[in-house]
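Student: coordinates for the following, if possible.
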Amino acid sequence: MTDPARKRHVLGGALALLGMVIVMLLVRCGGQGGDGTNDGTSGGGGQATSSGSSFTISGDAKEPITPGSSATIDLEFANPRRLSLVVRDMQVRVHAVKAPHADSAHPCSASDYTVDQMPEGTKVTIPARATRSLSGLGLPERSWPSVALVADRTANQDGCKGASLVLVHSASGSIGW
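Tutor: Got it, this is the predicted structure:
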């Protein structure tokens, strides 16, 4: 083998080895799922994750909910990954209601509440190993999700006075490059 040919083989082998190291690092940093896509969920306004998730979501209503008004929810996303995360398809729903004043004459349930979701197509980018809220990301409050007590119910809603809601959050995320 001539000297130039040997140099090409050594250089080719070194580049192949470097390529394998880069792929291994990307797989290790990119987390689960071959496409880099994962779901994050949270329940009850606290932080929780689903199996295989790569981020957490939390967030509660910013103010008390009264008939005829809504309260925005400043969602917060925690990204433990070494790469930025693009979060989309954010959803919030009322999972349960704890209503200490509810009784058979004055019921209060999740159906007494409605959630306005974020505008379709909204995406946020969470930096690597960071926690960011919608407010911290500069999203205008009018595009945050909001929860309201349905005002046009035929039933007496006095049972909902002082109620607390268990919210469930969900979203999809993909590792940003």
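
Student: okay, CA-based contacts and neighbour counts for the rest of this
Tutor: OK.

Student: quick one: contacts of the longest strand anywhere in the chain?
Tutor: In the chain, taking DSSP state E as the definition, the longest strand is strand 85-98. Identification of contacts with strand 85-98 by CA atoms under 8 Å, 6 or more residues apart in numbering yields 44, 79, 108-110, 113-115, 117-118, 120-128, 145, 163-176.

Student: show me what the helix or strand just after it is in contact with.
Tutor: Sequence order places strand 113-116 as the next helix or strand after strand 85-98, per DSSP states H and E. By CA under 8 Å, 6+ apart, the surrounding residues in contact with strand 113-116 are 92-94, 145-150.

Student: next, the second sequence, to be compared with the first:
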Amino acid sequence: MQNTSGYFRTAVKVLLVGLLVMFVSAGSIFAASQGGNQGNKTGVTIQVNPATRTVDQGGTASYAASLTSANGFSGNVTPTVSGLPANTTAAFTPASVTLTSGKSATVTLTVVTQATTPDGKADLTIATAAGTSQASGVVVQLVVQASKKMFTISGNLGAPLSPGATVPLNLYITNPNNKSLALSSLSVSVASVTRTQAAVAAGLSCTPADYAVTNYSGQYPLTVPVGTSTLQSLKLSPDLWPRIGMLDTNVNQDGCKGATLQLAYSGTGEGN
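Tutor: Okay, here's the model as predicted:
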């Protein structure tokens, strides 16, 4: 918006933040023998369902493992898991079972990821320790998705700036995903200032140091629905919006007349 009599015209700079990552999960169990069964090295076979779990970072995945006695095996069986990605923990419930000849028992493997768990696909090997020998394992997959989502932020000042004036900035948030976002860590800064040709020719200065930004002061997270929303449409008081102010200094600020501000925006969004 050009304001030839004032000190400011808006220039919107859109900053792409966040990342939407999606992996397609596989659908089969890889095992030593046909049908998803473990070989009977120790007289125990394993069947696991499901073969693949997909979770967002910070989510939990569960697998049901059926342990069956084979070849007359009887004794205590302790399930194990290997191949977990970094920043991930796992536990079986129960931690061990006692099998008698020809009988089965089911244990549940629960895998807990963190926000810092690397996204991507991991092959987990579920095996058993029965007696003193380690059984060959069944491979299942854990697919971890980045929980950050794609969105854009822009802004618009509703009035021109002049020395000593402060104007609220109504942010526009576009959410192209198929579900709402939990938005946090909103930040606005003055990236650069473009002076008019007349100010440049006259050698009149105007820099980001002539301006001050007060960032959003409301509560987090902000729930942003699908589509384009504004802070106003989210029913947030203008008192909470970011504010752009022009400082009133002792030096000549005529170089800021008609100047264009390039604003930079950032934020963090997670899928609900």
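
Student: any idea what the TM-score is?
Tutor: The TM-score (TM-score structural alignment, normalised by the length of the first structure) is 0.69; 140 aligned residues with a CA RMSD of 2.7 Å.

Student: strands of the stretch 151-272 of the second structure, start to end?
Tutor: 151-157, 166-175, 181-194, 211-214, 222-224, 227-230, 243-246, 260-271 (DSSP state E, counting those that start in this stretch).

Student: now distance to V44 of the second structure and mean neighbour count too, for those, in a markdown table please.
Tutor: Converted to a markdown table, the strands of the stretch 151-272 of the second structure look like this (distance: least, CA to CA, whole Å; neighbours: other CA atoms under 10 Å):
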| stretch | distance to V44 of the second structure | mean neighbour count |
| --- | --- | --- |
| strand 151-157 | 50 | 21 |
| strand 166-175 | 50 | 20 |
| strand 181-194 | 46 | 18 |
| strand 211-214 | 65 | 18 |
| strand 222-224 | 50 | 19 |
| strand 227-230 | 53 | 16 |
| strand 243-246 | 67 | 20 |
| strand 260-271 | 41 | 20 |
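
Student: so which of the ones you listed comes closest to A129 of the second structure?
Tutor: strand 260-271 (39.3 Å; CA to CA).

Student: check the offset of that closest one from the chain's centre.
Tutor: Remark: strand 260-271 of the second structure is offset 16 Å from the chain centroid, using CA atoms, centre = their mean, to the nearest Å.

Student: that strand vs the first structure, average offset?
Tutor: Once fitted to the first structure, strand 260-271 of the second structure is off its aligned match by 0.7 Å on average (mean CA distance after the TM-score superposition for the first structure).

Student: next, the buried residues of the host helix or strand of I126 of the second structure.
Tutor: Using DSSP H and E, I126 of the second structure sits in strand 120-130. Neighbour counts over strand 120-130 of the second structure (16 or more other CA atoms under 10 Å) mark 121-130 as buried.

Student: now stretch 239-254 of the second structure
Tutor: 240-247, 253-254.

Student: now swap in stretch 48-56 of the second structure and tell me
Tutor: Applying 16+ other CA under 10 Å to stretch 48-56 of the second structure flags 48-49, 51-56 as buried.

Student: what is the end-to-end distance of that stretch?
Tutor: 21 Å (CA to CA, to the nearest Å).

Student: check stretch 70-87 of the first structure too.
Tutor: For stretch 70-87 of the first structure, the end-to-end distance is 24 Å (CA to CA).

Student: what of stretch 216-224 of the second structure?
Tutor: Rule used - CA to CA; the end-to-end distance of stretch 216-224 of the second structure is 15 Å.
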